[in-house]
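# sequence and predicted structure below; questions after.
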Amino acid sequence: MKKNTIYTLLVIAFVMSVGTIVYKYTSSKPNDNANKTYALLPRKGAAANSPEWIKVKEQGYQLLKSIQTNPNDTKSLIQLATLYIREARITGNYTYYDKAALTYVNNTLAIDTANFEALILKSLLYLSQHHFSDGLALAEKAKSINPYNAYVYGIAIDGNVEMGNYDSAVADADKMLSIRPDLRSYSRASYLREIYGDYPGAIEAMKMAVQAGAPGDEATEWTRIQLGHLYENTGDLRNAEMYYTLSNEARPGYPYALAGLARIAAAKKDFTKAISYYEQADTTVTDFSIKEGLADVYREMGQTAKADALEKEIIKTMNGEAQSAVNDQTIGHYVDKELAYAYLKINDNDNALKHALLEYDRRPDNIDVNECVAWVYYNMGDYEKALPYIKTALRTNCKNPTLLCHAGLIYAKAGNKTIAKATLQQALNMNANITSDLKMQGASALQTL
C-alpha cells in the first residue's frame, strides 16, 4: 500500500472518530432553546418602582412554575410569551424578550401546530424583529384559521404596511374596525390615514384610540404619544406638549413621553432641558431613537464631536443587531434602514447606501424605505437616481413634513423647479417640528426657485 494511501486512511479514521465525539457531545446538549428557561430581567429607571412591575413579576413567577410542572401547559406557555412581548415593549430589550417569547411560542406549536394564539404571537414577534414578509405570511395563515378575530387583522395591517401593500392594509383595517372598534383598530386606522395624507382624520382616529384605553396603561400611553407626534408633524407644538405631559403624568417616567418633551424643549432651543429629558428616557428603555434624538440635540448645539461619538456608538450597537439577523434568520433584528440614516449623519455615504439597498431588497414597495434610498442618493449627489425612489415614496400622497422636505430638495437638484417649489412650500408652511438643519436646507432651496 502506498504511503499516501495509508496517510489518507488514517486521516479519514481520525476525522470519523472526532466526528463521533462531536456528535455525541452536541447530541447530549440541547440543539435549540426548547428546554431553556427565561426569567424576567430587572426593569430600569422609574419602571422598576411601579406597582405594575410587582404584579408582572408575580405573574411571571407563577407562569414559569406552571410550565416547569407541566411543559405541555399551552395556556401558560402562551400567557408567558404574551407577558414577555409586552415586557419587550416596556423595556426596549427586544433581543432577550423576543427570543424568550419565541421559545415559548415554538414550544406551543410543537404541541399544537395549528394553535391560533401561538401563530399570531409568532407573527407579531417576526414583525417586531423586522422580518416583515415572514410575519405577514404567518398572520395570513392565522387569519385563515380564525377570520373573525380582530387582533389578527391588526397584525396583518402592520405586515401589509411594512411590505408596502397599502390597499390590503386598508381592507384589513375596515374588517378589524367592523369586528372590534377599540384602541388597536382606531390607532391603525389613524396610521393609515396619515400614510394617505389625511392628518385631520388621523388625529381624529388617534383621539378615539386614546379615549378607548385605560389611562396609565402602556398601550394607552403609547397611543397618546402617537397623537402628540401627529400634532408635532402639523406644527401644533402646544397640543403635542400637552399630550406628552399628560402621558408622563399618567405613567410617570414613561420614556416616550420624556422623549416627546425633549423634542419640544429642543424646538424651543432649551437644549439643557432637552438633554435632561433624553437622558432620563435613556435610563429606562433601550431604544435607538432616543439616543438618536440626543445626538441631534448635541449636533444642534454645535457639539459635533460629541454627536458623532454617540452616533458611532449607536451604529456599533445596531451592527450587532444586524449581525444577529445574519446568524439567526428566525429572530435576528433587521435594522438596515435605521443604519442607513445613522451612517448619513456621520457622512459615511457608502455604508448608508449599502444598508438602504439591503432594506429595499426586502421590501421595495414600502414608502419609507424608498424615501431612505432616495435620501442616500441625494446625499451622494446622484439626484437622477434619487428621483424614482422619491416618486414611489410619494405614491400614497403622504404629507409627512420630513418626506416633503426630502422630496422638494431632490426635485430642486434634479431641475424640476415647479414641483420642488410646491413641495417645499407645503412642507415648510406646516411649521412642523423637524430638524433645524432640514428646515434650513428647505428654506435655502426655496429661495433659489
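Alright, I've got the coordinates.
# when you work out contacts or count neighbours from here on, use the C-alpha atoms and nothing else.
OK.
# gap between the closest residue to Val369 other than its chain neighbours and Thr392?
Distances taken as C-alpha to C-alpha, 6 or more residues apart in numbering put Tyr360 closest to Val369, at 6.0 Å, once the chain neighbours are dropped. For Tyr360, the distance to Thr392 equals 12 Å [C-alpha to C-alpha, to the nearest Å].
# quickly list what's touching both of those two.
Asn370 (C-alpha atoms under 8 Å, 6 or more residues apart in numbering).
# now do the helices in the stretch 51-200 of the chain.
Along the stretch 51-200 of the chain, counting by DSSP state H, counting those that start in this stretch, helices occupy 51-69, 74-91, 94-111, 116-128, 132-145, 150-163, 166-179, 183-195, 199-212.
# spit out the contact partners of the most centrally placed residue in the chain.
By C-alpha atoms, centre = their mean, the chain has its centre lying nearest to Ser128, at 6.6 Å. Going by C-alpha under 8 Å, 6+ apart, Ser128 touches Tyr94, Asp98, His333.
# and with 10 Å instead?
By C-alpha atoms under 10 Å, 6 or more residues apart in numbering, Ser128 lies in contact with Ile85, Ala88, Arg89, Tyr94, Asp98, Lys122, Gly135, Ile331, His333, Tyr334.
# this is the comparison structure:
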Amino acid sequence: MTLRRRPPRRRILLSATVTGVLGVGLFLAGGLSLAPWPTAPTGPSAALPVKAGSPSAGADPLAADITRLQAKLTETPRDEVALATLGLDYVQQAKSTADPAYYPKAEAVLKRSLALRVGDNFTAMGGMAALEAGRHHFTEALDWSRKAVAVNPYNSSLYGTLADAYTQLGRYSEAADAVQRMVDLRPGAPSLSRASYVAELSGDITTARTDMRRALNDAAGPADAAFAHYYLGELAFNNGDPATELTEAEAGLTTAPGYTPLLQAKAQAEAALGHADAALAYLTRAAQRVPQPEYVLQLGELYQSLGRNQEATQQYQVFRAEQKLFTSNGVALDSDAALFEADHGDPGRALAIARQGLKTRPFMDTHDALAWALHANGQDREALTESEQALAQGTRNALFHYHRAVIEQALGDQNAAHRDLTKALAINPHFSPLLAPKARTALTTLNGSA
C-alpha cells in the first residue's frame, strides 16, 4: 500500500540567496506551499504545529522577517519596498501554514506599495505575481510577472515567477525558455530545481535527477538542501523506487529536522514498503504540524486503504472544510478538488470544478482531473481527449495512465486499456493505495480474457 500521489508539481524552494530585495516569497509555484521552518519539537507536543510568535518560532526566519517588517512599517508606513517585501512574506506564510487568510493581507500591503510607487516597483509586481499564483489565478500571475520582468530583466527570481505562470498555463516551451534565462542569470538551487521540473514534465527523468542533484550541491542552507532531498525522493517514488525516497527523506531530515514535507515523503515511502503503522504516524505528524490539504487527503486515503473508513471520513470532512476556507479567501479550486469529488464525493461537482479549473489553470494535471470527472459522469469520449492532453508532453505519470486505461476500457478498447494499465504499474506500482490494487485486478482480468 502507499499514499496517493497527485500529478508531479513543484514547491519552488525557500532560498536564502534571493536576488536583490525580492525576498523569499518569489520562490513559489503552482499554488503549492513550503512547510514552515520550526525547531524540531520533542516529547508529547512533537506532532503539534509551531505557530509564529510562539516560543518555538524563533527558528522560523519567515515569521521573524514578518515581525521585523511590521515594526519597520510602524515607523515608516510609506516605505514601498518594505510593504512589498511584507506582501511577499505574507504570500509565503499562507503557503507555509496552509492558512489562506494571509492572502488578503498580502494583497492589501502590495497594493499600498504599488500606490506609493507604480512605474518601476518590480518588487511589488513580483509580489502580486506570487499572490495570484498562490490563489491559482495564473493569467493574472503571468501579467504581473511580465510587468516585473519588463522593469528588471536581469533579476533571475522574476524569471522564476514567469516560468511558474507559464507552466501552470500549459505553455511549456515558454516556461522552459524562462527557466533557461533564469539559469543563465544565476545558476543555483532555485533555477536548477526549476530546470529539473522542466525535464520531469517532458519525461526526461535522468536529466531531472541530474539537475536536482546539482541543486542539492548548490544548496545555500538547510532549507534548500531539504527541498532538494524531498524532490529527489519524489522523483524516485514517482518512478517506482520507494526505498530511495526513504533514503532521501532521512538524509533531508538529518539536515533539516523541522522540514515538514520530508515527513510526508517518509510516510509515503514507508507505506509503499508495507510499513502501514509507520506511514500513519509520519503522515499524521505532518498533517498536524501543517494541515496541508494534500496531507489531509492522503491520510484519508491511507486510512481507507486499511479499511478504517470512519477515520478516512473524518479526514475527508477536514479536506472539504479546508476547500471552503480557501475559496472564501479567493483561491480558485481545480485538480485536487475535482479528483476528490470524483473519487469520494459528487461527480457533478467534480465536473463543474474541473471545467472551471481548466479555464484558469490549463496545466496537465487539470486536463487529467477533467478527464476523470468526465468519466465519472459517463462522458468517456470527451474524457479520452482530455486524458490525451494530460499525457501529451510525455510525462511519466502512473495515475494519468491508469485514468486513461479506465476510460479506454469504458469505451471498449481493451488493447489500449491493457497497454495503459501495464504502463501505469511499470512506472510506479505504488501510485495509489486505492487505485493501484484496482489496476492490478483489471490487468489480471484482461490477461485472463486474452
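Structure's in. What do you need? Keep in mind that this is a model prediction, so the values were computed, not measured.
# now the helices of the stretch 51-200 of structure 1 as a markdown table including distance to Ala432 of structure 1?
Formatted as a markdown table, the helices of the stretch 51-200 of structure 1 follow (distance: least, C-alpha to C-alpha, whole Å):
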| stretch | distance to Ala432 of structure 1 |
| --- | --- |
| helix 51-69 | 35 |
| helix 74-91 | 27 |
| helix 94-111 | 31 |
| helix 116-128 | 28 |
| helix 132-145 | 30 |
| helix 150-163 | 24 |
| helix 166-179 | 25 |
| helix 183-195 | 14 |
| helix 199-212 | 12 |
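# which of these sits closest to Asp365 of structure 1?
The closest of the helices of the stretch 51-200 of structure 1 to Asp365 of structure 1 is helix 150-163. By C-alpha to C-alpha, the value is 6.3 Å.
# and the closest one, which stretch of structure 2?
Per TM-score structural alignment, the counterpart of helix 150-163 of structure 1 in structure 2 is residues 156-169.
# try stretch 265-275 of structure 1
Matched against structure 2 by TM-score structural alignment, stretch 265-275 of structure 1 falls on residues 270-280.
# next, the buried residues of the matching stretch.
Within stretch 270-280 of structure 2, the residues that count as buried by 16 or more other C-alpha atoms under 10 Å are Glu270, Ala271, Ala272, Leu273, Ala276, Ala278, Ala279, Leu280.
# and the gap between the fifth one and His367 of structure 2?
Pointing back at Ala276 of structure 2 there. Distance from Ala276 of structure 2 to His367 of structure 2, by C-alpha to C-alpha: 32 Å.
# and of the helices of the stretch 51-200 of structure 1, who's closest to Leu353 of structure 1?
helix 150-163 (19.8 Å).
# who touches the match of stretch 265-275 of structure 1?
With C-alpha under 10 Å, 6+ apart as the test, stretch 270-280 of structure 2 has contacts from 1-3, 237, 240-243, 245-246, 263-269, 282-286, 298-299, 302-303, 306, 429-433.
# returning to that earlier point: next one: the match of helix 150-163 of structure 1 to chain centre, how far?
In terms of C-alpha atoms, centre = their mean, to the nearest Å, the centre of stretch 156-169 of structure 2 is found 15 Å from the chain centre.
# map Asp343 of structure 2 onto structure 1.
By TM-score structural alignment, Asp343 of structure 2 lines up with Lys345 in structure 1.
# returning to that earlier point: tell me the spacing between the residue nearest to the centre of structure 1 and Leu409 of structure 1.
On the measure of C-alpha to C-alpha, Ser128 of structure 1 and Leu409 of structure 1 end up 32 Å apart.
# chain neighbours aside, what residue packs nearest to the aligned partner of Ala250 of structure 1 in structure 2?
Here Ala250 of structure 1 is matched to Thr255 in structure 2, going by TM-score structural alignment. Distances taken as C-alpha to C-alpha, 6+ apart place Pro222 nearest to Thr255 of structure 2, at 6.0 Å, with adjacent residues excluded.
# give the aligned equivalent of that neighbour in structure 1.
Using TM-score structural alignment, Pro222 of structure 2 pairs with Gly216 in structure 1.
# quick one: contacts for its match?
Contacts of Gly216 of structure 1 by C-alpha under 10 Å, 6+ apart are Trp222, Leu246, Ser247, Asn248, Glu249, Ala250, Arg251, Pro252, Tyr254.
# which of the residues you listed are still contacts in structure 2?
Retained in structure 2 (both residues aligned by TM-score structural alignment, their matches' C-alpha atoms under 10 Å) from the contacts of Gly216 of structure 1: Trp222, Ser247, Asn248, Glu249, Ala250, Arg251, Pro252, Tyr254.
# thank you kindly, that will do.
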